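attaching a predicted model along with its sequence, questions to come.
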Amino acid sequence: MPDIASPLPIPASRVADVLKVAIDVAHRATRPELQGLEHVPTSGPFMLVGNHQLLGMQDLPTLVRELERRRGVRVRGMGDSFHFAVPGWRDLLIRMGAVPGTRENCAALLAAGEAVLVFPGGAREVYKRRGQRYELLWGERTGFARMAIEAGAPIVPFAAVGAEDRFDVLLDMDSRLAAPARAVARRVGRPDLGTLVVKGSGFAGLPGTDRLYFRFGAPIPTTPWSGRASDPDARAECRDLVRAEIEAGIAALRARRETDDQRALLPRVRHAISS
């Protein structure tokens, strides 16, 4: 898949426009909560860095659409290469602003003044193992820090909660029963996948209807590490600061959720109807 640089405009798409309208309609009932929106710049370049929730695409459309609607920012997501190997799906992602997650694309987007969305945990966080709910599975990755430092772009850390609670992981790749699946994953070059079987956390095994919550922290300037993008210590300092902010945000959102009288879907629908 060739690199897609940001000077190329996002292609117009009637399908994408219809999806935006559908998301807006859905949000009248689902009522996602976004805290700290004032911390999100209205123009780039900047990098949004957050936690990937289980199965990934549960909350991503909400995040991208609400940032566009409320802040006028069209974020450019860095997507895993396997997304762009699927005809049709690849075209939709491109029309929604996503690009393959390569260093070249990220640098081009930031150089063009774009807002770039990065999940350092990647597929490893999307396909978690049992007992890893809301964990940041970044390992020692510092690639996002390198790119932000090189571009001199601030990093806006954000936390996301809600989608992770809609499903429970029943079987993961660590199980003895998963030996054949592990062999296949290694063969196709995806040893990072952990989830194998999930069930919905709602009634009769259906997906739960937990509200989606997002919390944006104050932008973290990368100027303190200017000129040190190749320094592992500088990248690690930047990464650890961002990670700490996201973890604090996750804890705050989980606490907020426990006191939210509209956490469940039915109260949110009732509120939408009454208002």
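Yep, it's here. Numbering: from 1, shown residues only.

make it CA atoms for all contacts and neighbour counts henceforth
Noted.

which residues touch Met78?
Going by C-alpha atoms under 8 Å, 6 or more residues apart in numbering, Met78 touches 98-102, 106, 116-119.

actually Asp192, not the one I wrote
Asp192 touches 123-124, counting by C-alpha under 8 Å, 6+ apart.

so which strand or helix has it?
Here Asp192, judged by DSSP states H and E, is contained in no helix and no strand.

put this next to the first one:
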Amino acid sequence: MSSPLIQGSTMASMGKVFPPLVLLNPKYKPCYPGRVASRNTKSIIKNCFNEKYFVQEKLDPLWDDGYGSQTAQDYLEAAKDMIRPDNGPPRWFCPIESGPPIKNSPVLLFLPGIDGLGMGLILHHKALGKVFEVRCLHIPVYDRTPFEGLVKFATDAIRSEHASIPDRPIYLVGESFGGCLALSVAAFNPTIDLVVILVNPATSFNRSQLQPMLPFLEACPKELHKIIPYLFGLSLGNPMKMANVQVNSPLSPTKKLENLFLDVKSLVEGATLLADILPKETLSWKLKSLKSGAAHANSHLHAVKSEVLVLASGNDNMLPSAAEARRLLDLLENCKVRDFYHSGHTLLVEDGINLLTIIKGTNKYRRSKTHDFVSDFLPPSKSEFKETFDEHLGLFRLATSPVMFSTLENGKIVKGLSGIPDQGPVLLVGYHMFFGTEIGAIVEEYLREKKIVLHGVAHPEIFAENIEAPLQVISGFDRFRVFGAVPVTARNVFKLMSNKRHVLLYPGGVREALHRKGEKYKLFWPEKPEFVRMASKFGAKIVPFGVVGEDDLMEQFLDYNDLMKIPLMKEFISQRNTAISRVRGGTQITGEVGNQDFFVPGICPKIPGRFYFLFGKPIETKGREELLKNKELCNELYLQIQSEITRNIDYLLKKREDDPYRHVFERTMYRALSGPVHQIPAFDP
């Protein structure tokens, strides 16, 4: 058996020798030596085609994750090669396009669905392969290994890996049938550090549309057995969403539309391939195995101690996946759920689903016993940048059209971020606009212009479990994590500074971001200069900045003071904030600055104006060790930074009156006729 997408080595099992999983196809260039775990031997390394093995130390911001370079059509092409019978047992293979992972990457084992091919991650091979050692389980079409045998096979693999690298987690990604397998393996290995990711797990088999098929298959005439896999294939997913994975395509819209219809046609026709992947005898065996696997996994759920992330499709026509996700959330000790309302059963081959982004956004990626926000951070990729800022926030960017100015060493104000040092550590300290609406614009421009990740230090509540709905899609909070946000703790800021990162800090916190009526552009800072000493300890450059534009975007008609006069709302706000972490709880800050209550104000949108940013001249702290000991000098610098931010705000409020593109109509016309949002002109500084 062979495939153009995978590589491996000759395997010995039960006295038999099986061919390597490599096909010499010039379309697919092997890029690194594969690691393949066999049934009776430890993992081995083989130099594939004499290519030099290369391991990256880290990923650069806006790295190419390859999302969109593979589609569901590639899955069908690979499947044609992999269904060839070879009389071999189950085995692991490593996808060629996964490439060499970065240093100290954990192992990821993919456990396939009912097809057993192991190609369900094909859209994600390149991205996952950069940060994981990816192995996929292949179960040949005519293999009849019982479910308990597959559990033992997977258990042997993870125990071998754990013995080799005991201080690193092992990831199990189980799709449908593979979800049952992953849960059973986790239940039998409670002492091994496993991160289990379940994609529409088939633990709900007894409540699914599949169970009634068993007696029907037994009674089905031989002449009709090919119709069943065809109908089975049509219900697996949404062909439009599966065919639309072309985010990196440079083609014209007309050509993209033409290709989309051709791909949909191919996918519908490709459903007949399931008659070869799942002939009648195999389908009957698979359904029986699925039934026993679901029963086995459900009977051992109490023993699962691993981290679990459930990805559930809302339009799954095969399994009641959304309801099953809620059940597992209640039964498992350490479980988190993400729901995808418009996706079908084959979630991982549909448009808009990037598995690595989901893992990063839910804080599940780690390379040691516990997750570290700094050392485990993976910079955003090109596709994540495009999906977030061009698609998800596209209309908001068009409405606000952020324009940024910075100050050079000689005091000259220029458009862009050239005045901000490239070499860290750098600490950006500024004014928090209403709802923090300015954050995305700063992070985006930093990546677009400087190719540097700006780590925002955010309120710990953003990272708390109780802020999530029990079942939700990828949220704005997930995107915060993907783009480098960390909880605002002294430890995290210390780590960021010691690693020479660029950090975004708002001393005013929640009180400033949720200010009251009549308080716009007013700073609410604590008396103690908490960040100045930290910056001076590492010789960081402090860049004060001001931003204006919230008054051009919305008007607040119901603020905190108004809500607290309403008895029911007062009680709700008080109860909601009782369980919330306090950023400065130990410093006993009182008064308005200490009031960090979360609430939802009443706002009225306006015809959008524009956001303006001014970053002041960088303040050097290197060589100023006296700031660590002399409180008066430290307070003096603290007040200087506040004054600089206020001056920047006043400057922008005055200069924006000279901007011919301040209003949304003029900017929309410019955008339609001339160029992208980030190139729209503004006033001359």
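Thanks, I have it. All values reported here derive from a predicted model rather than from experimental measurement.

and the TM-score between them?
With the length set by TM-score structural alignment, normalised by the length of the first structure, the two chains reach a TM-score of 0.86; 269 aligned residues with a C-alpha RMSD of 2.7 Å.

tell me the one of the contacts of Met78 of the first structure nearest Ser274 of the first structure?
The nearest member of the contacts of Met78 of the first structure to Ser274 of the first structure, counting by C-alpha to C-alpha, is Leu117 at 35.3 Å.

so which of the contacts of Met78 of the first structure is the most crowded?
Cys106 (30 neighbours; other C-alpha atoms under 10 Å).

hey, which helix is longest across the first structure?
helix 232-258 (DSSP state H).

residue range for that helix in the second structure?
With TM-score structural alignment applied, helix 232-258 of the first structure matches the range 631-657 in the second structure.

quick one: Gln35 of the first structure from Gly217 of the first structure, how far?
Per C-alpha to C-alpha, to the nearest Å, Gln35 of the first structure is found 9 Å from Gly217 of the first structure.

which of these two has more neighbours?
Using other C-alpha under 10 Å as the criterion, Gln35 of the first structure and Gly217 rank with Gly217 on top: 22 against 16.

which residue in the second structure aligns with that one?
Checking TM-score structural alignment: Gly217 of the first structure goes with Gly616.

touching, its match and Lys541? I think so.
No: using C-alpha atoms under 8 Å as the test, Gly616 of the second structure is too far from Lys541 to be in contact (11.4 Å).

rewinding a little: next, the buried residues of the next helix or strand after the longest helix of the first structure.
Using DSSP H and E, the helix or strand that follows helix 232-258 of the first structure towards the C-terminus is helix 265-274. For helix 265-274 of the first structure, the buried set under the neighbour-count rule, 16 or more other C-alpha atoms under 10 Å, comprises 265, 268-269.

then stretch 148-160 of the second structure?
150-151, 153-158, 160.

give the aligned range of that stretch in the first structure.
Counting by TM-score structural alignment, stretch 148-160 of the second structure falls onto no part of the first structure.

how about the contacts made by the residue nearest to Ala178 of the first structure when sequence neighbours are not counted?
Leaving out its chain neighbours, the residue that sits closest to Ala178 of the first structure by C-alpha to C-alpha, 6 or more residues apart in numbering is Asp172, at 7.1 Å. Counting by C-alpha under 8 Å, 6+ apart, Asp172 of the first structure makes contact with 128-130, 178, 194-197.

of the residues you listed, just the buried ones, PyMOL syntax please.
Isolation of the buried members of the contacts of Asp172 of the first structure (16+ other C-alpha under 10 Å) is achieved in PyMOL through the command below:
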select buried, resi 128+129+130+194+195+196
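
and which of the contacts of Asp172 of the first structure is nearest Gly77 of the first structure?
Lys128 (20.5 Å).

three-state assignment of the alignment partner in the second structure of the closest one?
Mapped onto the second structure by TM-score structural alignment, Lys128 of the first structure lines up with His515. Taking DSSP: H, G, I helix; E, B strand; the rest coil as the rule, one finds His515 of the second structure in the coil state.

residues contacting the closest residue to His515 of the second structure other than its chain neighbours?
The shortest distance from His515 of the second structure to any residue other than its chain neighbours is 6.9 Å, reached at Phe434 (C-alpha to C-alpha, 6+ apart). Applying C-alpha under 8 Å, 6+ apart to Phe434 of the second structure gives the contacts 512-515, 520, 550.

out of those residues, grab the one that's most surrounded.
Glu512 leads those on contacts (other C-alpha under 10 Å) with 27 neighbours.

could you pull out the helices for the stretch 101-250 of the first structure?
103-111, 122-126, 143-151, 179-187, 232-258 (DSSP state H, counting those that start in this stretch).

including distance to Leu331 of the second structure, could the contacts of Phe434 of the second structure go into CSV?
Listed next are these as CSV, based on distance: C-alpha to C-alpha, whole Å:
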residue, distance to Leu331 of the second structure
Glu512, 40
Ala513, 38
Leu514, 37
His515, 41
Lys520, 47
Glu550, 45
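
can you find the partner of Phe84 of the first structure in the second structure?
In the second structure, Phe84 of the first structure lands on Phe463 (TM-score structural alignment).

then Pro9 of the first structure?
Using TM-score structural alignment as the criterion, the counterpart of Pro9 of the first structure in the second structure is Phe377.

His455 of the second structure versus that match, what's the distance?
10 Å.

using TSV, lay out the contacts of Asp172 of the first structure together with distance to Ala145 of the first structure.
Shown next, in TSV, are the contacts of Asp172 of the first structure (distance: C-alpha to C-alpha, whole Å):
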residue	distance to Ala145 of the first structure
Lys128	23
Arg129	26
Arg130	29
Ala178	35
Gly194	25
Thr195	27
Leu196	31
Val197	33
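
ok, of the contacts of Asp172 of the first structure, which one's closest to Thr62 of the first structure?
The closest of the contacts of Asp172 of the first structure to Thr62 of the first structure turns out to be Lys128 (C-alpha to C-alpha; 20.9 Å).

returning to what we had before: residues in contact with the nearest residue to the match of Phe84 of the first structure once chain neighbours are set aside?
Nearest residue to Phe463 of the second structure, sequence neighbours excluded (C-alpha to C-alpha, 6+ apart): Pro487, at 7.0 Å. Residues near Pro487 of the second structure by C-alpha under 8 Å, 6+ apart: 457-460, 462-463.
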